[in-house]
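**Student:** With the input below, show me the fold.
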Amino acid sequence: MGNGRYIDRMEISSAELRHFDHLMASFNLTRSNPSTFILMGIPGLEAAHILISIPFSVFYIISLLGNSMVLFVGKEQPLHKPMYLLLCMLALTDIGTSTSVVPKALRIFWFNLKGITVSACLTQMFFLHTASVMHSAILVTMAFDRYVAICNPLSYATILTNARIAKLGLVGLMRAVLFILPMPLLVSRLPFCANHIVPHTHCDHMAVAKMSCGDITVNRIYGLVIAFVVIGSDLMLITLSYGLIIRAVLRISSKKAHQKALNTCTAHICVILTSYTPSLFSFVTHRFGQHIAPHIHIILANLYFLVPPLLNPIIYGVKTKELRDKVGKYTCTM
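**Tutor:** Predicted coordinates for the structure are as follows:
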């Protein structure tokens, strides 16, 4: 009897072990290969992945076409002005941001290809967060551009030269790299025991860190530092610029001048709203919305990589006459 019970336990253990190996194989992951993560897409909405892929792919294609058009038109010599150089920088970061996330998400939705090596995951994490911080730096530079154009128009050409804009862009890129580089390095030092399944469409810093069986306090603190020091300071500089702009506009007696001054800022304000609103909502719900369903967190996080790259070229194409005219000229000759 005792031997029978022992054999039964052995058979159950063997069956459980075979079942575990089958699950690991279905995720293309083995116990001896801990160098692979599994991106689950949008947990809870797996049955709707094909439907969800439709707006993902449509938004991505339109954003690629729109931002590529901005870059193509921006090479025109008459448009070689500081504002158009900034638009080209914004288009590049928009392409980089969406391309670092959407193709992998579509592979998950369409082909159920969920595996990603740790090195590829860390690389994706670095590029998507670097592009996000660079995007924020460009918006700050655009706010400064609007401030100089309205508050000191006579010195605009001497203050904001093409060379100075290029230097500001380089500084923004260096800042993004220096602030974001520690993120993948911190994650690479974390121990991942048995759980390599990331409930997300991409390798977000905190989504991956939470899968660790070690202490992620440093990761949490550094994520908050990036949010408050980098993004917070950028928002403060943008607010300061527009505070000075509003003060200068209020000193103008002509209503027509008021309207003209404010029209020059409309496109930039719209881009700020479309860029920061999804990221702030995602940050707040991720940190403080413990009772919100996980798929809501993930959808909000993905909106940041879908909506701004889609809307930014449309906003500037509608509001900027020179850009609109050049796009119209090229589309008519095609």
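**Student:** Please make it C-alpha for all contacts and neighbour counts, starting now.
**Tutor:** Will do.
**Student:** first to last residue in stretch 38-50, what's the distance?
**Tutor:** The stretch stretch 38-50 measures 19 Å between its terminal residues, going by CA to CA, to the nearest Å.
**Student:** Likewise for stretch 247-254?
**Tutor:** The first residue of stretch 247-254 is 14 Å away from its last residue (CA to CA).
**Student:** Please identify the buried residues of it?
**Tutor:** Along stretch 247-254, these residues count as buried under the neighbour rule (16 or more other CA atoms under 10 Å): 248-249.
**Student:** can you check stretch 102-120 too?
**Tutor:** 102, 104-106, 108-109, 112-116, 118.
**Student:** Go through those and flag which are in helices.
**Tutor:** Using DSSP state H, the subset of those located in helices is 102, 104-106, 108-109, 118.
**Student:** where does the closest residue to Asn195 other than its chain neighbours land in three-state SS?
**Tutor:** Beyond its immediate neighbours in the sequence, the residue positioned closest to Asn195 (CA to CA, 6 or more residues apart in numbering) is Met211, lying 6.2 Å away. Look at Met211: counting by DSSP: H, G, I helix; E, B strand; the rest coil, its state is coil.
**Student:** and the next element down the chain from the strand or helix carrying Thr266?
**Tutor:** With secondary structure defined by DSSP states H and E, Thr266 is part of helix 255-288. Downstream of helix 255-288, the first helix or strand assigned by DSSP H and E is helix 294-319.
**Student:** I have a second one here; can you model it like the first so I can compare?
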Amino acid sequence: MASPSNYSTAPVSEFLLICFPNYQSWQHWLSLPLSLLFLLAMGANATLLITIRLEASLHEPMYYLLSLLSLLDMVLCLTVIPKVLAIFWFDLRSISFSACFLQIFTACFLQMFIMNSFLTMESCTFMVMAYDRYVAICHPLRYPSIITDQFVVRAAIFVVARNGLLTMPIPVLSSRLRYCAENIIKNCICTNLSVSKLSCDDITFNQLYQFVAGWTLLGSDLILIVLSYSFILKAVLRIKAEGAMTKALGTCGSHFILILFFSTVLLVLVITNLARKKIPPDVPILLNILHHLIPPALNPIVYGVRTKEIKQGIQKLLRRL
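**Tutor:** As a prediction, this is how the structure comes out:
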């Protein structure tokens, strides 16, 4: 490793990721549950995607949206976890400064872009799914004419375009900073704040843009999700037919559980970052990794267990093997 004097005289060409700086002795033990969760997330989402692809009865807008969510989960896992495991197992801590598409597991700013954009894409997908459930329960007769295959295509384009364009400046701003000092990132992944604070330049605008963009995207999605479920709850309370309320709530129960997984882990991560002076610095690092693992691992399982059509589709798929 270069000496501190070299950092000050030469520009940074790569970063070094130092996972859990205070607890490096037990990183190998942590790699076991992380690798198992990674295999579970990839396997469960791949199974769900194959099931929806092969089962004709699942070729409906709701399941297409679920497929989009699974794809986003898989890309997030592949962007973050293999590099973390490579650090734990092989001590491959270096990650390149410059980004190109083929360096997806080594390019720092490409990893930063995917993490920021795909995280907000997931949130936006949850919002679209909440709207789908709102139309299904509050306007059931109009559902086939509103939630169509064309609607799903337009929604997917909106999800990708909105979040990709608005989060693109975050890694761009970070990559344009001058890195002429220490190149050690005290994190397992290239988060914007972990990287930009190593810069010699003023990062106020960088931090401000991430704060505004993040809370605007995630906050607007959350508001629309809450509004959708408020209308759903209001409509459900009006239903007087026996068993109709239970059936109506059952149609959005799985989606609501997924939102809780996503928002709870994210909320805990935000709180721990705000209170970082009162907790060990390794806790937010671990929570950041788990946020890229726990929802992707649990999302397809929840839908597979709670949705009869998906469960039957998976059983048919297993019988074919």
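**Student:** dump the residue contacts of the residue mapped onto the residue nearest to Asn195 of structure 1 from structure 2.
**Tutor:** Alignment note: Met211 of structure 1 maps to Leu198 in structure 2; criterion TM-score structural alignment. Leu198 of structure 2 makes contact with 179, 181-185 under the criterion CA atoms under 8 Å, 6 or more residues apart in numbering.
**Student:** List the buried residues in stretch 187-194 of structure 1.
**Tutor:** By 16+ other CA under 10 Å, the buried positions in stretch 187-194 of structure 1 come out as 187, 190, 192.
**Student:** Likewise for stretch 175-182 of structure 1?
**Tutor:** Buried residues in stretch 175-182 of structure 1, defined by neighbour count with 16+ other CA under 10 Å: 175-177, 179-180.
**Student:** can you check stretch 205-215 of structure 2 too?
**Tutor:** Taking 16+ other CA under 10 Å as the basis for neighbour counts, the residues of stretch 205-215 of structure 2 that come out buried are 206-207, 209-210, 213-214.
**Student:** Structure 1: helices as residue ranges?
**Tutor:** Counting by DSSP H, the helices of structure 1 are 2-26, 49-74, 82-99, 102-111, 118-151, 156-159, 162-180, 182-188, 205-209, 217-225, 232-250, 255-288, 294-319, 321-333.
**Student:** Of those helices, which is nearest Pro34 of structure 1?
**Tutor:** helix 118-151 (8.7 Å; CA to CA).
**Student:** Where in structure 2 does stretch 105-116 of structure 1 fall?
**Tutor:** Residues 84-95 of structure 2 are where stretch 105-116 of structure 1 lands, counting by TM-score structural alignment.
**Student:** The matching stretch spans what distance, first to last residue?
**Tutor:** Distances were taken as CA to CA; on that basis the terminal residues of stretch 84-95 of structure 2 are 11 Å apart.
**Student:** Need the contact partners of that stretch.
**Tutor:** Around stretch 84-95 of structure 2, the neighbours that count as contacts under CA under 8 Å, 6+ apart are 14-19, 27-28, 31, 35, 106-108, 188-189.
**Student:** now swap in stretch 251-269 of structure 1 and tell me
**Tutor:** Stretch 251-269 of structure 1 is contacted from outside by 139, 142-143, 146, 150, 249-250, 315-316, 319, using CA under 8 Å, 6+ apart.
**Student:** And for stretch 291-304 of structure 1?
**Tutor:** Residues outside stretch 291-304 of structure 1 that contact it (CA under 8 Å, 6+ apart) are 42-45, 200-201, 275, 278-279, 281-282, 285-286.
**Student:** Report the aligned residue range of structure 2 for that stretch.
**Tutor:** Aligned by TM-score structural alignment, stretch 291-304 of structure 1 falls on residues 278-291 of structure 2.
**Student:** What are the buried residues along that stretch?
**Tutor:** Using 16+ other CA under 10 Å as the test for burial, stretch 278-291 of structure 2 gives 281-282, 284-291.
**Student:** just stretch 268-279 of structure 2 next, same as before
**Tutor:** Of the residues in stretch 268-279 of structure 2, those buried under the neighbour-count criterion (16+ other CA under 10 Å) are 269, 272-273.
**Student:** got it, and stretch 196-204 of structure 1?
**Tutor:** Taking 16+ other CA under 10 Å as the basis for neighbour counts, the residues of stretch 196-204 of structure 1 that come out buried are 196-204.
**Student:** Straight-line length of it, end to end?
**Tutor:** Criterion CA to CA; first-to-last residue distance in stretch 196-204 of structure 1 is 14 Å.
**Student:** Tell me the residue in structure 1 aligned with Leu267 of structure 2.
**Tutor:** Per TM-score structural alignment, the equivalent position to Leu267 of structure 2 in structure 1 is Leu280.
**Student:** neighbours around that match, how many?
**Tutor:** Leu280 of structure 1 has 16 neighbouring residues, counting by other CA atoms under 10 Å.
**Student:** how far away is it from Leu237 of structure 1?
**Tutor:** Using CA to CA, one gets 17 Å for the distance from Leu280 of structure 1 to Leu237 of structure 1.
**Student:** ditto for Cys332 of structure 1
**Tutor:** Summarising the geometry, the distance separating Cys332 of structure 1 from Leu237 of structure 1, computed by CA to CA, is 40 Å.
**Student:** Alright, calling it a day.
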